[in-house]
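Undergrad: Predicted model follows, preceded by the sequence.
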Amino acid sequence: MATKINNTIRHTCLFLCTALVLFGCNQDQAIEPAKTTKTSNKNYNILYVMSDDHTASAIGAYQSRLAKLNPTPNIDQLASQGTLFENVFATNSICTPSRASILTGQYGQTNGVLDLNGTIPTEKQHLARLMGQAGFETAMIGKWHLREEPGAFDYYKVLPEQGLYFDPILRDKHKGAWPNNEVTIKGHSSDVVTDISIDWLKNRNSDKPFFLMHHFKAPHDMFEYAPRYEDFLKGVHIPEPSSLYTQTQFGSKATRGENDSMLWEIGTSISKRNPRRNMGIHMEIDPALSDKEYTHLAYQEYLRRYLRTVKGVDDNMGRLIDYLKQSGQYENTIIIYTSDQGMMLGEHDYIDKRWMYDESMRMPFIVRHPGKPSAPKMSDIVANNTDFAPFMLELAGSDTPDFMQGKSFATVLDNQPLTDWRKGTYYRYWMHRAHHDVPAHFGLRTKQYKLIFFYGINYDVDFQQTDKVYYGMDWSRKDGVIPAKTPTPVAWEFYDMEKDPDEMVNRYHHPEYQDIIKELKVELANQRKELNETDENYPHIQEVIAKHWDD
């Protein structure tokens, strides 16, 4: 993406930050308190704002094809005053696992959250607990999506499960025992969550600095925006990705089938390609239209609704910032803006996230630290969401505990080099063919290269053999195939991100890259071992890996 950035655009601040950790991690041992370090940072408030599925390419400061639409002026202004980290990636691009990694500083096999059914109980909500030990008043407001009570926070008011866009139900710590502490508030969720956060900031009576995790539901599908945005982008042509209509050298038999025989069923689409679930169906596009016209209209409506929902996030981000300024706290508050993962906006004719392709795994990450006026504007280092907790703990004056696998990259704000970083960030998507027909896979993303292994089976053997309904959705088809159970072909993909930032050409079998691929496989195997990601409990996956590692 860095190749697309126009550094002459006013207010665009690009900072590429990556902090990857090679810490081997054990399951939570006896939990020791974090050591604190005397630092002036300790007195700063920390406002952590996280949206849901807000891909970096839908933020103006990242200068993608959508930047000229000016979708996020408030977030862009924040970036112009701080540091924009470009190469930050999710370790599993789906809501619950991403949030679990952020709260624990750990990867999926260590924190136990592999899919949407995962939970993080109070005793494992490490970030909140350690922030409290560091002297902060803590609050969690908005989308939670981790099932169990956010009990490690001093205060919470959260959406149960996915939450509603309009007139949301929330669970309020002050309204009784979880989960019977629900209240309903009229309005759009982005407005409601912001109202709650501002009210909490206004009414708290502690002299401690605050640590507020403010989580928007938006712009998660199905993109229900407030009525006031109905005219935003009306009649405007939204630029289309170059890979929307053509993907001839992209992918592998794992993502396309032998001789493209599975194109119709792997990966949900904008176009008619996936007849079970495509955006044209969701957007109610006339199926009698030609394939190209159907795709065009589906994409335009998809993006229009998505960006209108994003606009609501950005406007409410502006409200939060305005309140901090009016209350005199802006210059004493570190503000972080991110999303729990990215989102495919028609690239390769895909929708949703889950994939290890950059539009899905890349997380926006913007930091304004008022005590770091000389913080850099650009960087190309690589970080992931297990690093968020260590990063914020260091900003709070605390060290990273040994049980966290992530590592702080806060020294970047002081223009100091990072040392002992991994060569790339590890990624793992476990939910084989659930919801959006994405095969299970893992891989490594370095600054220049990406290596992906699609092993294509579910980790739950019993589920593979017996289940027909998954997360409330019936996966049976007229031909009797149950996609969520069906293994897919095994294959590798390799992309040169410097030459091919849009991941248009799978170069896994190109002769000139074979030495690089061998090195990346060694690094990938090492990281899987050191990060407790070796599938020790899943011998059927280990068997596939062993059989196809040298393919």
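TA: Great, that's in hand. For clarity, every value in this text was computed on a predicted model and none was experimentally measured.

Undergrad: Only C-alpha atoms from now on, for both contacts and neighbour counts.
TA: OK.

Undergrad: Test my guess that residue 494 contacts residue 506.
TA: Yes. The pair residue 494 / residue 506 is scored as a contact, 5.4 Å apart, by CA atoms under 8 Å.

Undergrad: higher neighbour count, these two?
TA: residue 494 (25 against 20; other CA atoms under 10 Å).

Undergrad: helix/strand/coil for that one?
TA: strand (DSSP: H, G, I helix; E, B strand; the rest coil).

Undergrad: show me what contacts it?
TA: Residues in contact with residue 494 (CA atoms under 8 Å, 6 or more residues apart in numbering) are 449, 450, 451, 452, 506, 507, 508, 517.

Undergrad: Need the single longest helix in the chain, by residues.
TA: Under DSSP state H, the helix in the chain containing the largest number of residues is helix 291-326.

Undergrad: Tell me which other helices or strands that helix touches.
TA: Counting contacts by 3 or more CA pairs under 8 Å, 6 or more residues apart in numbering; DSSP states H and E, helix 291-326 packs against helix 73-81, helix 189-203, helix 279-282.

Undergrad: Got another one to weigh against that:
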Amino acid sequence: MAASPERIKHNGSTTRKGVFPLAITLGTLLMVFSAFFWDEGRANQQKHPNILVIFTDQWSGRALGYVGREKVQTPNLDGLTKEGLALTQMVSNYPVCSPARAMLLTGTYPLENKVISNANSNSAPFGVELPTDMVCWSDILKAKGYSNGYIGKWHLEAPYQPYIPTSNNEGNTAWNEWTPPARRHGFDFWYAYNTYDQHDRPMYWDTKATRDEFHYVDQWGPEHEAEKAIDYFTNKGGVRNAENPFALVVSINPPHSPYNTMPKKYLEPYKDIPLDSLVTEPNIPPAGTRMGDMYRKDIKNYYANITGVDAQIGRMISALKDNGLLENTIVLITADHGNCLGKHDEVSKNNIYEESLLVPFLVYWKGKIRPGIDRELLAGMPDIFPTLLDLAGFKNDIPKSVQGVSHASYFLEREGRLPQEQFIMGSISSDPARINSGFRGVRTQRYKLAYLRNGKKLQGYLFDLKADPYEMNNLYRTSQPEVGRLKGRLQDWLVKTKDGFVLDEG
């Protein structure tokens, strides 16, 4: 029978002679390896980039200095195109506030995420708001250790009675609502509102505020929100875990109407520009018409709002640089939809025209994103979710339910197959039982085919975007070859997305 090892005392503990040195060696090694792997894991976590998403409202993708079509001044975005990638063919697939925001956050189209119209008191009975159990990219980043922040307009809540006593809840339709913490989808820091359009006296709920504890600020919204973003970068008040990467959304309401509340300093660049020189495009209605006069009244103020927002983007980029954050931060700038401003006799958005559909899109990541102005890639709002996660190193965490496509490899290396089309929709009834309403369409590099339903009547539109960039000539004929080809692609899409819109012209 083998002898038992001799027991000895060491620092008041008992161990076995001959085993003690090995135990110490293994324990020491374990501690060393644990420390190494902990540091390595922490280092890997730090390698994941910060993310800044700047999401504006009602900014036409043609109203940008670098696009070269309109006399609007955007010096900061123009400069960023030298280091970042700008897409001129980016569309908001459903060009109105709430559906666009839901697409951006969920990577899915409206019939999947249930936000089929704007969130307000009219659509509330039909459950039009971002579902609590819908997975957003912010939820995934939160699970990966990111600190997430949201500043500005949310517009994904259904208002409920008694309505919040703010000005845009006083009419026949209530728009504004508080977002409970459980519905913030991984955003720890919260400084936001649902929707509120007094830009020179905006209102907000803080992270810990209750429904009744909102406050007002006597400052132009974009300037104030840029300052809050800068505070977030510097971690003023310890609002985020400085050891971890962050993802911050700054959702700026202007250039959304009203257009006359911006600081007048942003109007200075346009003061001496003759109005006639800004009214040259053929799709602007003539003076003396309601929409033509509206365009002439608003165009300089609209441009001034854009220039003001561009200035705030410049401030945020500079703050990232000054705080040593810019080198490892993905900056993505876009908008929820465009703005007709009276063109095509359309007040603003939620229609089939390019001014409504096209939005700014600029992405920057120092030394990673290949810079330039790209006029080929047909990207859409649901593509932002998978692209962001892919760029950040979480490609394998993209849910299978996501309907958007990652363009990360194209952004980084200009590799990957280019999409051949974009699918568009809008003006849909809030009642899911009336989904056969509004418009659906498909857009390619050259053509746009769209169908607009008004009751039982279905109107078809076909525009040659190369030969007719102002969309003045509807070429739609059922015998037109492009109609047959594109209608087949659109029908396939409707079937794939379980959309009840009927392409029956009879």
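TA: Everything's here; your move. This one's a predicted model, so the numbers in the text were calculated from it and none came from an experiment.

Undergrad: How are the strands of the stretch 451-551 of structure 1 distributed by residue range?
TA: Assigned by DSSP state E, counting those that start in this stretch, the stretch 451-551 of structure 1 shows strands spanning 469-470, 473-474, 491-496.

Undergrad: residues contacting the spatially most central residue of structure 1?
TA: For structure 1, the residue sitting closest to the mean C-alpha position, by CA atoms, centre = their mean, is residue 341 at 1.2 Å. Contacts for residue 341 of structure 1 (CA under 8 Å, 6+ apart) come out as 52-55, 89-90, 93-95, 98, 353, 360-363.

Undergrad: So which of the strands of the stretch 451-551 of structure 1 is the most surrounded?
TA: strand 491-496 (a mean of 23; mean count of other CA atoms under 10 Å).

Undergrad: mean offset of it relative to structure 2 (after superposition)
TA: Following the fit onto structure 2, the mean deviation recorded for strand 491-496 of structure 1 is 0.9 Å by mean CA distance after the TM-score superposition for structure 1.

Undergrad: Residue 161 of structure 1: which of the contacts of residue 341 of structure 1 is nearest?
TA: residue 95 (10.5 Å; CA to CA).

Undergrad: So the aligned residue in structure 2 for residue 405 of structure 1: helix, strand or coil?
TA: Applying TM-score structural alignment, one finds that residue 405 of structure 1 aligns to residue 403 in structure 2. For residue 403 of structure 2, the assignment made with three-state DSSP gives coil.

Undergrad: who touches the closest residue in space to residue 403 of structure 2 that isn't next to it in sequence in this structure?
TA: Using CA to CA, 6 or more residues apart in numbering and skipping residues adjacent in sequence, the residue nearest residue 403 of structure 2 is residue 108, 4.9 Å away. Residue 108 of structure 2 sits next to 102, 382, 401, 402, 403, 404 when contact means CA under 8 Å, 6+ apart.

Undergrad: Just the buried ones from these?
TA: 102, 382, 402, 403, 404 (16 or more other CA atoms under 10 Å).

Undergrad: quick one: the last one and residue 377 of structure 2, what's the gap?
TA: In this case it means residue 404 of structure 2. Going from residue 404 of structure 2 to residue 377 of structure 2 by CA to CA, to the nearest Å gives 14 Å.

Undergrad: Now check structure 2 for the residue matching residue 86 of structure 1.
TA: Residue 86 of structure 1 maps onto residue 88 in structure 2, by TM-score structural alignment.

Undergrad: pretty sure its match contacts residue 380?
TA: No. Counting by CA under 8 Å, residue 88 of structure 2 stays clear of residue 380, with 11.5 Å between them.

Undergrad: neighbour-wise, which of these two wins?
TA: residue 380 (27 against 23).

Undergrad: Tell me how far that one lies from residue 25 of structure 2.
TA: From residue 380 of structure 2 to residue 25 of structure 2 the distance is 58 Å (CA to CA).

Undergrad: can you check residue 156 of structure 2 too?
TA: Noted for residue 156 of structure 2: a distance of 58 Å to residue 25 of structure 2, by CA to CA.

Undergrad: The two - which one has more neighbours?
TA: A direct count of neighbours by other CA under 10 Å for residue 156 of structure 2 and residue 25 places residue 156 higher, at 28 against 11.

Undergrad: before we move on, back to that, helix or strand: which one has the residue nearest to residue 403 of structure 2?
TA: Per DSSP states H and E: residue 108 of structure 2 is located in neither a helix nor a strand.

Undergrad: Need the counterpart of it in structure 1.
TA: Matched across to structure 1, residue 108 of structure 2 falls on residue 106, judged by TM-score structural alignment.

Undergrad: Against residue 385 of structure 1, how distant is its match?
TA: From residue 106 of structure 1 across to residue 385 of structure 1, the span is 9 Å (CA to CA).

Undergrad: who touches both of these two?
TA: Common contacts of residue 106 of structure 1 and residue 385 (CA under 8 Å, 6+ apart): residue 406.

Undergrad: Tell me where structure 2 has helices.
TA: 20-47, 75-80, 97-106, 110-113, 137-143, 221-233, 290-322, 354-357, 384-391, 408-413, 481-496.

Undergrad: mind putting those helices in a markdown table, distance to residue 466 of structure 2 included?
TA: Shown next, in a markdown table, are the helices of structure 2 (distance: least, CA to CA, whole Å):
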| stretch | distance to residue 466 of structure 2 |
| --- | --- |
| helix 20-47 | 43 |
| helix 75-80 | 24 |
| helix 97-106 | 26 |
| helix 110-113 | 29 |
| helix 137-143 | 35 |
| helix 221-233 | 35 |
| helix 290-322 | 25 |
| helix 354-357 | 12 |
| helix 384-391 | 26 |
| helix 408-413 | 24 |
| helix 481-496 | 14 |
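
Undergrad: Can you give me the neighbour number for the equivalent of residue 381 of structure 1 over in structure 2?
TA: Mapped onto structure 2 by TM-score structural alignment, residue 381 of structure 1 lines up with residue 377. Neighbour count for residue 377 of structure 2, taken as other CA under 10 Å: 18.

Undergrad: Touching, residue 377 of structure 2 and residue 418? I think so.
TA: Yes. Using CA under 8 Å, residue 377 of structure 2 makes contact with residue 418 at a distance of 6.2 Å.
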